[in-house]
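>>> What follows is a predicted structure for the sequence shown.
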Amino acid sequence: MTLAKALTIAGSDSGGGAGIQADLKTFQELDTFGTSVITALTAQNTLGVHGVFPQTLEAVEAQLDAVLSDIGTDAAKTGMLFSAEIITLVARKLRQYEVKRLVVDPVMIAKGGASLLQEEAVQALIKELLPQAMVITPNLPEAAKIVGCEEPQTLAEMKEAAVKLHQLGPAYIVLKGGHLPSGPAIDLVYDGHELHELETERIATKHTHGTGCTFAAAIAAELAKEAAPLEAIQTAKAFITAAITHSLAIGGGIGPTNHAAYRRLAGEA
């Protein structure tokens, strides 16, 4: 049996709800073989991030070479990259190995408010990585940081931000509307020509740790299986909606989403 292969390049979450751990769970649930490159170790749980320990450039490069020179990948996804130096290295290696289906989740701030990206790394992300991306998945605070605007508060402002993000080079923008002050959960998809609104009811739960990681990983998994980008994004939206709807009250803080929910619901249908 041969499975499509998906690579995650991200930080490790010791709490298991986000980062590398969430990505690999998502890849498995969507029938892709997952590989990983760890950019940083984090000491975190549902109560917050208690420490961030970045890997050396040598360690990150060695992992990339080991995976891509032998196993290869059909799609890749980046999450927490931490520093400008790591971003520049990852961008160069993805070009070297001609990784075409790339999903960039521009992770900047953890749910509890801890910074996961150094300030000077934002410009490296914009210049080095975004132009290589097939899909980027910023939330509203991340989009505002990237394009240098106020955080969008309305759908109209989201559309303006999506256009500005597209001008930075990615083929598809998925601007996540979870931070809108009210109304349904709307994600905007923009390919430079058409705007698509992916709308679901807003789910009343605090247990949303790892939603961004999981959503981006689901897109990467579907791209690895050669789904068209919009189709991959729509499947990922269904996956993360199921995961949030059936999220897990684990720990004393913000619990994780349920990565098995999408498959289990499909089995019940």
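Good, I have the coordinates.

>>> contacts, neighbours, all on C-alpha from now
Noted.

>>> Stretch 27-40: which residues count as buried?
With burial defined by 16 or more other C-alpha atoms under 10 Å, the residues of stretch 27-40 counted as buried are 27-30, 32-40.

>>> Tell me the secondary structure of residue 142, please.
For residue 142, the secondary-structure state derived from DSSP: H, G, I helix; E, B strand; the rest coil is helix.

>>> who touches it in this structure?
If you count contacts by C-alpha atoms under 8 Å, 6 or more residues apart in numbering, residue 142 has them with 106-108.

>>> Included below, for side-by-side comparison, is a second structure:
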Amino acid sequence: MSGAPRVLLCAGHEPTGRAGLLADVAAVRALGGAPVAVPSAQTAQGRETFLYQPTPVRVLGSQVKAALELGPLHAVKLGQVPGPALLDALSEALDGVDAWWVVDPVVRTSRGEPLSKLTRRHYLGLAGPKVVLTPNLDEAAWLLGGGEVRSVEEAREAGRALVAHGFGAVLVKGGHRDTGAVDVLCLPERDVLLEGERLQRAPDRRGTGCRLASALAVELGRGKTPTAAARRAKSYVTRYLRTGRD
């Protein structure tokens, strides 16, 4: 496509911008996309304070419909979706839109606080040939009903099992594994290992999963293949971890 891909971002608003919707917007702009930011919730995430308030269903649905009235969407990225009613409103508003979806199954914070009432059934129900799922190791295990996913081979097996549900691709993120930063991209026809340098993350450089999924959405919206898009997204996140700049 010519011009900047227009990417709908649906995620929680975290005021510092280190994660959530503001991190998504930064990633999309850094890669030359045009972000359309729809907050699914307002969140407060400090050292001791934690709270989230879902966006009213009618408001979210209307924001998506208004965005479509102003131009086409080339990709959709889902982050925090607090509950089934909001997911239904989003799906209804986007009915008939031919665009890639990148689904980051964020149900808990890195500290374990709950962010969503969606179940694995809701996420698996989103499967489709133009839907990419981006779980980390723990999320992949949860989506498959339990157990542990720790090694590269286990990540590969988990990704294949999730692809079998009908996803166009599954990117299992291994960045928090102790032995290297290897992500596994599973496609219906093959698997691709995305190896990278393991970097020490500064405390203020959060939101890598948000940024990776949003960068992936930009590149898919630009017409790249899932493999090329995943490589570009990983390169962008590596640069962010090194420099702290989007």
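Yes, it's here. Predicted model, so just to flag it, every value in this text is computed and none were measured.

>>> one step back: by neighbour count, which of the contacts of residue 142 of structure 1 wins?
For the contacts of residue 142 of structure 1, counting by other C-alpha atoms under 10 Å, the largest number of neighbours falls to residue 106: 27 neighbours.

>>> The helix ranked longest in structure 2 vs structure 1, average distance?
Determined from DSSP state H, the single longest helix within structure 2 is helix 226-243. Compared with structure 1 after fitting, helix 226-243 of structure 2 has a mean deviation of 0.8 Å; criterion: mean C-alpha distance after the TM-score superposition for structure 1.

>>> In structure 1, which residues correspond to that helix?
Following TM-score structural alignment, the aligned partner range for helix 226-243 of structure 2 in structure 1 is 229-246.

>>> For that stretch, list every residue counted as buried.
In terms of neighbour count (16+ other C-alpha under 10 Å), stretch 229-246 of structure 1 has its buried residues at 229-230, 232-233, 235-237, 239-246.

>>> how far does that stretch sit from the chain's center?
The chain centre lies 12 Å from the centre of stretch 229-246 of structure 1; the measure is C-alpha atoms, centre = their mean, to the nearest Å.

>>> what's the answer for stretch 183-197 of structure 2, then?
With C-alpha atoms, centre = their mean as the basis, stretch 183-197 of structure 2 stands 16 Å off its chain's centre.

>>> what's the answer for stretch 82-92 of structure 2, then?
Using C-alpha atoms, centre = their mean, the mean C-alpha position of stretch 82-92 of structure 2 is found 16 Å from that of the whole chain.

>>> List the contacts of that stretch.
Outside of stretch 82-92 of structure 2, the residues that reach it under the criterion C-alpha under 8 Å, 6+ apart are 40-41, 54, 56-58, 60-61, 64, 81, 115-118, 122.

>>> run the last query once more with 10 Å
Applying C-alpha atoms under 10 Å, 6 or more residues apart in numbering, the set of residues contacting stretch 82-92 of structure 2 from outside is 10-12, 40-41, 52-65, 78, 81, 93-95, 97, 106-107, 114-119, 122-123, 126.

>>> Type out the ChimeraX command that picks the buried ones from those residues.
This is the ChimeraX syntax for the buried subset of those, where burial follows 16+ other C-alpha under 10 Å:
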select :10,11,12,40,41,52,54,55,57,60,61,63,64,78,81,93,94,106,107,115,116,118,126
